[in-house]
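K.L.:
Sequence and predicted structure below; questions after.
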Amino acid sequence: MLTVSVKWQKELFPKVEIDTSQPPYVFKCQLHDLTGVPPERQKIMVKGGLLKDDANWATLGVKEGQKLMMMGTADEIVKTPEKVPVFMEDLPEEEQVIAVGHTAGLFNLGNTCYMNSTVQCLHSVPELKSALVSYPSQKSSDLDHTSHMLTSATRELFNELDKSVKPVAPMQFWMVLRKKYPQFGQLHNGVYMQQDAEECWTQLLYTLSQSLRSPSFSENPDTIMALFGIQLGSRVHCQESGEESSETESVYSLKCHISQEVNHLHEGLKHGLKSELEKASPCLGRSALYLKESRINALPRYLTVQFVRFFWKRESNQKAKILRKVDYPLQLDVYDFCSDDLRKQLEAPRKILRDEEGKKAGLKAKEKTSGFKRQ
């Protein structure tokens, strides 16, 4: 731990602790609490340059008691409204739904938090809700009965959540989910077991992808893939024989693999895009080790990231959880993980965003230094 002082505008914060085992982004979050300046707008001078979120403290040479200079504008303080507030519980239920801005919660039916969190995440996607509204009540001949039932139950549950501010009991949905995927109905001592939210997410998305891609459903030929699908291009290389091939695949999430070396989400995603696999080598005539490196060829409208926290512990023959803390940014930039072709497509919109952010920052700085207060 290091203790430094931070000068920001006319204020001096004499004792700010730096945990050098954590990345500078954590330090910026501390300064956000002190000053109200968001981490992305902070400019901290260290060794003649700006402090980066993922810099290494060991190479920066920051010393005990050192004085750091920070620049950046704080968020505006929201003024208390002059009108007398109307209490939410005094409004009719229909108006409460509109006033709250979000819909009802879900009752925990007994270790069903994994299911509830999955449903609430998907319910927040307006395009998915629109697709489900258009989903036909009659089952298509090419779709199995349980998939149709689960899709219909999802639609009905979303409809309940949209109309209520009181907690909803997703009993019908839960019954159909267990019928479609029996693993979610496992019992231990007569009690339903806790399950993995990622498994529930994956299974439900797979079912919806089949239902909403049915020939009888013409809303969008591939709704789920358009909303959540990530197209990956991979290079598979065998160092032993020199064989190399390429392949493409579509997935519904990026994996953040967690190890002793992973402190940041970006590091975990980088590990997740690399893997080793053993397969038959035509050149060697036997199995060999291949290295698979992937890049993103196309991004979805909604990007899902899975923190891979569970692994199989061989010595105890059971699933174990990794409790290591992994920091993540409020805005995730995956540009470095994209293919060259996708990077070229992203350059123009990224430049527009940078220019807009620069204009906003410049305007605020000008207003602050002019000495005039806008009315």
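P.N.:
Yes, it's here.

K.L.:
C-alpha only now, for contacts and for neighbours.
P.N.:
Will do.

K.L.:
Which residues does whichever helix or strand residue 129 is part of contact?
P.N.:
According to DSSP states H and E, residue 129 maps onto helix 126-133. The contact list for helix 126-133 (C-alpha atoms under 8 Å, 6 or more residues apart in numbering) reads 122-123, 151-152, 155, 158, 212, 219-220, 223-224, 227.

K.L.:
Take this one as well and set it beside the first:
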Amino acid sequence: VCIKWQKQVFPGIEIDTSQPPMVFKTQLYTLTGVPPERQKIMVKGGILKDDTDWSTLGLKDGQKLMMIGTADEIVKAPEKGPVFVEDLPEEEQAAALGHSAGLYNLGNTCYMNSTLQCLHSVPELKSALLSYSDNVRGNGVDQASHSLTVATRNTFGELDQSVRPVAPLHFLQMLRKKYPQFAQQQNNVYMQQDAEECWTQLIYTLSQTLTSEASEPTAAQMKELFGIDLVSRVHCAESGEESSESESVYSLKCHISHDVNHLHEGLKHGLKTELEKVSPSLGRTAIYTRESRINELPRYLTVQFVRFFWKRESNQKAKILRKVDYPLELDVYDFCSDELKLKLQTPRQVLRDAESAKFGLKVEVKTSRTQNIEGSSTSAGESSSMDIDKADSSVPKKQLTGIYDLIAVLTHKGRSADSGHYVGWVKQDDGKWIEFDDDNPSIRKEEEILKLSGGGDWHMAYICLYKARVI
């Protein structure tokens, strides 16, 4: 089609009628600098709406359309692509980005936008992606996974550099190519999808592509960043059978029931489950209990609140609205195996000493009588007193402590996973929180983050991302 805007004419613009009108509007945004929400496109004497079905308009090749709208006044409209910080006048660059850019909703894609914004908060992931080449594919990596990884890298780059909202068109295309479930339509409109499924699938893809064969040797691998090793005791009370299992996962589950009021309680439920399987000694099925403990921790701990379940009577996903509080500081020591607890004791003592020193408290470590708060003896020092510098030098740097700080929350508002709205809330380096509601980022106070715990129709935490506190 041909677009006339003010005194300018843009001929030969292609419309992909399989995509919602918002995709077409983002094309015009890159050409004119007029944000989609300000665009009024005249079609058949009316205005093109975001939910208009293209097939009802009877468009023809070469048809002329008129657009009304004012471009952003902050920066000069680019000929193509987003506006980058380095293209701005020097005096505008410093004030341009207090945080990364927003993401345009391309038609029920808030599940994808919120996932990207939360994962974008992990600098080590961005570094690993930067070292990933367009031409490199690790062993056994398929083309779709490779393309999705490249699209993730490029989208993160645009978020860091653009002063305007970014339209993640290429990422969306690659996501739907790799995982066709995200291309499901209803009445010719792309359906809302589950953000946790998007998060899980993207992490899985990156774990396949960001390997030592595909990135710089110094780049942090996905297992180190997000992987959680679990060791489980599987026990059958009826037969007395017992066995152990181990597995690696990329998130902990917070199960929600009538007696769960806090994240710790939900995690405890999630690590103890019942399963039914055949008992060799009984010769029939029996109930087994699986009790899991964390045997290895990641730099970034992902926690999913299991809020959705399948409701048979209505044949759709339903949501548990119960309020479940979560902390800004999460200590997972109680969920760790005895072996891991032993490894954590000295780093935890050093961390406590460091925090005491910050408040001007004298750090004293007594002999074998000294007990950790967890109840076991510590060997952090044998002398009667030890200053924090000596404590620091006795322990290797970058050791995990089992204590994590909240850096991102992905929330859902609505009654069903197949509807409603997803938003990402991300903590910045300066301690401020930004609510990334698609293309409209806004600053939030820390107390507002703790109010996302559920209990009503407001946004409630669905995924929490915690960063390890290390010494």
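P.N.:
Received, thanks. For clarity, every value in this text was computed on a predicted model and none was experimentally measured.

K.L.:
so where is the helix holding residue 129 of structure 1 in structure 2?
P.N.:
Helix 126-133 of structure 1 lines up with residues 123-130 of structure 2 when matched by TM-score structural alignment.

K.L.:
how much distance is there from that stretch to the middle of the chain?
P.N.:
Offset of stretch 123-130 of structure 2 from its chain centre (C-alpha atoms, centre = their mean, to the nearest Å): 14 Å.

K.L.:
if we can go back for a sec, just give me the mean distance for whichever helix or strand comes after the helix holding residue 129 of structure 1 relative to structure 2.
P.N.:
Once helix 126-133 of structure 1 ends, the next helix or strand along the chain (criterion: DSSP H and E) is helix 145-163. Superposing on structure 2 and averaging over aligned pairs (mean C-alpha distance after the TM-score superposition for structure 1), helix 145-163 of structure 1 comes out at 0.8 Å.

K.L.:
which bit of structure 2 covers the next helix or strand after helix 145-163 of structure 1?
P.N.:
Following helix 145-163 of structure 1 in sequence order, the next helix or strand is helix 171-180 (DSSP H and E). Under TM-score structural alignment, the alignment places helix 171-180 of structure 1 onto residues 169-178 of structure 2.

K.L.:
what range in structure 1 matches stretch 321-337 of structure 2?
P.N.:
Under the criterion TM-score structural alignment, stretch 321-337 of structure 2 matches residues 323-339.

K.L.:
Between the two ends of the matching stretch, how far is it?
P.N.:
Taking C-alpha to C-alpha, to the nearest Å, the first and last residues of stretch 323-339 of structure 1 lie 32 Å apart.

K.L.:
Identify each buried residue in it, please.
P.N.:
326-327, 337-339 (16 or more other C-alpha atoms under 10 Å).

K.L.:
residues near residue 448 of structure 2, how many?
P.N.:
9 (other C-alpha atoms under 10 Å).

K.L.:
host element of it?
P.N.:
Counting by DSSP H and E, residue 448 of structure 2 is found in helix 446-449.

K.L.:
In structure 1, what stretch matches that helix?
P.N.:
Taking TM-score structural alignment as the measure, structure 1 aligns no residues with helix 446-449 of structure 2.

K.L.:
Residue 159 of structure 2 corresponds to which position in structure 1?
P.N.:
Matched by TM-score structural alignment, residue 159 of structure 2 corresponds to residue 161 in structure 1.

K.L.:
max-length helix in structure 2?
P.N.:
helix 338-358 (DSSP state H).

K.L.:
residue ranges for the helices of structure 2, please.
P.N.:
Using DSSP H, helices in structure 2 cover 21-32, 90-96, 110-119, 123-130, 143-161, 169-178, 195-209, 222-226, 263-270, 338-358, 388-393, 446-449.

K.L.:
centre of the chain versus stretch 263-273 of structure 2, how much separation?
P.N.:
21 Å.

K.L.:
aligned partner of residue 300 of structure 2 in structure 1?
P.N.:
Using TM-score structural alignment, residue 300 of structure 2 lines up with residue 302 in structure 1.

K.L.:
related to what we said a few turns ago, the match of residue 159 of structure 2 touches residue 103, doesn't it?
P.N.:
Yes: Residue 161 of structure 1 lies in contact with residue 103 (C-alpha atoms under 8 Å); the separation is 5.7 Å.

K.L.:
so what corresponds to residue 243 of structure 1 in structure 2?
P.N.:
Correspondence of residue 243 of structure 1 to structure 2, assessed by TM-score structural alignment: residue 241.

K.L.:
With residue 285 of structure 1 instead?
P.N.:
In structure 2, the residue matched to residue 285 of structure 1 (TM-score structural alignment) is residue 283.

K.L.:
Run through who's touching the lengthiest strand in structure 1.
P.N.:
If you go by DSSP state E, structure 1 has its longest strand at strand 286-298. The contact list for strand 286-298 of structure 1 (C-alpha under 8 Å, 6+ apart) reads 230-240, 273-281, 337-339, 341-342.

K.L.:
May I see the buried residues of it?
P.N.:
Buried residues in strand 286-298 of structure 1, counted by 16+ other C-alpha under 10 Å: 288-297.

K.L.:
Among those residues, give me the pair with the biggest separation.
P.N.:
Pairwise distances across the buried residues of strand 286-298 of structure 1 (C-alpha to C-alpha) peak at 27.4 Å, for the pair 288 and 297.

K.L.:
Superpose on structure 1 and give me the mean offset of the longest helix of structure 2.
P.N.:
Looks like 1.9 Å for helix 338-358 of structure 2 (mean C-alpha distance after the TM-score superposition for structure 1).
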